[in-house]
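> structure for this input, please:
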Amino acid sequence: MKYARIVRLFADKLHLSYEDALGFFYDSETYRLISNGVADMHCLSDEYLADELLMEWNEQRRNSESNGCRDIHFDN
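Sure, this is the predicted structure:
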C-alpha cells in the first residue's frame, strides 16, 4: 500500500494520470532504493518519498532538455 500512496501523491503534484505516475515510479531510482531497503527509505514518509520522486522527475526533464530532446506532440 505504501507504493500506491507515494504514486498517488506524485501524480497529484504533477497532475499526471495514475498510470503515467506508476510507470515513472517503477522505472525510478527512488523505487529501486526503496525496494532494496537502502538507507531504510521505506521508513520515510510518503510525502518525503513523493518529493524525492518529483526531484528525480525534474532531473530527468532537465537532462532530456539539455540533450536537445523535446516532447513529441501529434496534431489530430
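> okay, CA-based contacts and neighbour counts for the rest of this
Fine.
> got the contact list for the longest helix seen in the chain?
Determined from DSSP state H, the single longest helix within the chain is helix 46-66. Here helix 46-66 makes contact (C-alpha atoms under 8 Å, 6 or more residues apart in numbering) with Lys2, Arg5, Ile6, Val7, Leu9, Phe10, Phe25, Ser28, Glu29, Thr30, Met41, Arg70.
> following up with a second sequence; could you model it the same way so I can compare the two?
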Amino acid sequence: MNANPILLQKKYARVIERFSQREHISLDAALNFFYHSEVYQLMRDGVSDMHCMSDEYLADELEEEYNAVK
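Predicted coordinates for the structure are as follows:
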C-alpha cells in the first residue's frame, strides 16, 4: 500500500520530533539517524504497512534501533 507522499512526510516529521525528544538529541541528529535507519526504509517502501503504525510505535522502533547501534 502506498501512502500519500505529503502525509508520509508529515508522519516522518512527527516521528523524528518524538524520537529527538526521547533521546535528548538535536532534531538534526534525529533526522540524520532516521533517514539512515531501517525504520525509514520500511516506511518508505510500504513494507508491512509500517507507515500505518502509530507515531508512538514508530518512535519506539526507531529508539530501539538507535540504542542497538549506540
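> before we move on, the earlier item: from the contacts of helix 46-66 of the first structure, list the buried ones, please.
Ile6, Val7, Leu9, Phe10, Phe25, Thr30, Met41 (16 or more other C-alpha atoms under 10 Å).
> which residue in the second structure occupies the aligned position of the third one?
By that I understand Leu9 of the first structure. By TM-score structural alignment, Leu9 of the first structure lines up with Arg18 in the second structure.
> cool, and the fifth one?
Residue mapping for Phe25 of the first structure onto the second structure gives Phe34, with TM-score structural alignment as the criterion.
> and that match, what element?
In the assignment (DSSP states H and E), Phe34 of the second structure maps to helix 27-35.
> repeat that for Leu8 of the second structure.
Short version: Leu8 of the second structure belongs to helix 5-23, going by DSSP H and E.
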